[in-house]
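In: All I have is the shape, not the residue letters:
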């Protein structure tokens, strides 16, 4: 069992300045510590883990309001793993959220046989991303979209397999952190794979 820590130690261990920690507390991103008086409180390893997650989200470009939606989901995790995945995905910011879902995207998912809820923010994101790519001169023909989709199934299988099954709160934390922090890893791997494939030709 870990020993409680004061805010100064929480700051030192997390690398986040005390004024920023106080801001997180005021904004509800960080739960209050155990009160020791009017101006003192103890914090736990759970607080440390939360601070690191919030910092990672904000550093990745997630706004404070969006980060708060994520932490609210963490504080009230759903009971099933599937609902947990949805809660995590829906709490994160979605680019192109105002773009209507295209018939092409719905046809693509139907052809793949993917079970996706019709209110998934990712449907809007995909529709908007395809439109943006094409407007910039990247054609993205249907066979390329399907190829990308089929390749990402393997990535998703790894994601889902690595979600903890014993503690839903920890699982939600893993999904949120993994989605935000592993996306850059996948982008870098893609570029490295492109270089490799090009060298083979």
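Out: Alright, I've got the coordinates. Note that the structure is predicted; figures quoted are calculated from it, not measured. Numbering: from 1, shown residues only.

In: CA atoms for contacts and neighbours, from now on please.
Out: Will do.

In: Flag every buried residue along the strand or helix carrying residue 192.
Out: Residue 192 belongs to helix 168-200 when elements are defined using DSSP states H and E. Within helix 168-200, the residues scored as buried using 16 or more other Cα atoms under 10 Å are 168-169, 171-177, 180-181.

In: Closest one of these to residue 58?
Out: For the buried residues of helix 168-200, the residue nearest residue 58 by Cα to Cα is residue 180; the value is 10.1 Å.

In: Hmm, that closest one is touching residue 55, no?
Out: No - counting by Cα atoms under 8 Å, residue 180 stays clear of residue 55, with 11.6 Å between them.

In: this is the other structure I want to compare:
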């Protein structure tokens, strides 16, 4: 049975650092796992869910597993074995890490969503960058400034700045605009 916090019925694969990897060992490469990724923690373990059209991959990540480490996997009914570029029945497609501008857009929209949902700046920072990053949160801190800029940028996008981002012509001024011509 799957934990209640992990919806669905797809098998979960447990990933572990390979303590004695062979020379051709597979490497845990977070950004090469296809699909939209979501990390969840139930207080006991970290789970990674990767969704793409028609597929849902579920992984339980062992403590100490880091991006770039040799990895072994286990699943119910099987033993730990090196991952050879795939989990049984699922082939990993190489996808590049998002560009800095793509990450900026993602963080901007996430900051906007969180703010509109009522999150404080500190909560936005924790959601985007993790609890460890906001441990030294203070009034004039760099992370706090970054979060404020993301929130302002998101607000500007919401108020018509998306047109610049999408390379659309600016909206014409309406008749209630201060310098619009009156009939």
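Out: Great, that's in hand. Computed from a prediction, not measured in an experiment: that's the story for all the values here.

In: Do you know the score for how well these two fit?
Out: Scored against TM-score structural alignment, normalised by the length of structure 2, the superposed chains reach a TM-score of 0.25; 76 aligned residues with a Cα RMSD of 5.1 Å.

In: Run through the neighbouring helices and strands of the helix holding residue 192 of structure 1.
Out: Packing partners of helix 168-200 of structure 1 (3 or more Cα pairs under 8 Å, 6 or more residues apart in numbering; DSSP states H and E): helix 45-59, helix 64-75, helix 81-91.

In: Pull out the buried positions in the first one.
Out: If I follow you right, that is helix 45-59 of structure 1. With burial defined by 16+ other Cα under 10 Å, the residues of helix 45-59 of structure 1 counted as buried are 47-48, 50-57.

In: Just give the number of residues close to residue 115 of structure 2.
Out: Residues within reach of residue 115 of structure 2, counting by other Cα atoms under 10 Å, total 17.

In: Now do whichever strand or helix holds it: everything it contacts.
Out: Taking DSSP H and E as the definition, one finds residue 115 of structure 2 inside helix 100-116. With Cα atoms under 8 Å, 6 or more residues apart in numbering as the test, helix 100-116 of structure 2 has contacts from 121, 124, 128, 147, 150-151, 153-155.

In: circling back to that earlier point, how about the buried residues of helix 45-59 of structure 1, which pair is most distant?
Out: Largest pairwise distance in the buried residues of helix 45-59 of structure 1, by Cα to Cα, is 15.2 Å, between 47 and 57.

In: Hmm, residue 48 of structure 2 is touching residue 60, no?
Out: Yes - counting by Cα under 8 Å, residue 48 of structure 2 does reach residue 60; the two are 6.4 Å apart.

In: could you dump the buried residues of helix 45-59 of structure 1 to a markdown table with distance to residue 134 of structure 1?
Out: Listed next are the buried residues of helix 45-59 of structure 1 as a markdown table, based on distance: Cα to Cα, whole Å:
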| residue | distance to residue 134 of structure 1 |
| --- | --- |
| 47 | 44 |
| 48 | 43 |
| 50 | 39 |
| 51 | 39 |
| 52 | 37 |
| 53 | 35 |
| 54 | 34 |
| 55 | 34 |
| 56 | 31 |
| 57 | 29 |
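
In: Hmm, residue 143 of structure 2 is touching residue 125, no?
Out: Yes - under the criterion of Cα under 8 Å, residue 143 of structure 2 is in contact with residue 125, at a separation of 7.4 Å.

In: Who has more neighbours out of these two?
Out: Using other Cα under 10 Å as the criterion, residue 143 of structure 2 and residue 125 rank with residue 125 on top: 24 against 19.

In: from memory that one sits against residue 149, does it?
Out: No - counting by Cα under 8 Å, residue 125 of structure 2 does not reach residue 149; the two are 11.4 Å apart.

In: Can you tell me how far the residue nearest to residue 121 of structure 2 when sequence neighbours are not counted is from residue 102 of structure 2?
Out: If the residues on either side of it in the chain are set aside, residue 121 of structure 2 comes closest to residue 147, at 6.5 Å by Cα to Cα, 6 or more residues apart in numbering. To residue 102 of structure 2, residue 147 of structure 2 is 16 Å away according to Cα to Cα, to the nearest Å.

In: These two: who's more crowded?
Out: residue 147 (22 against 11).
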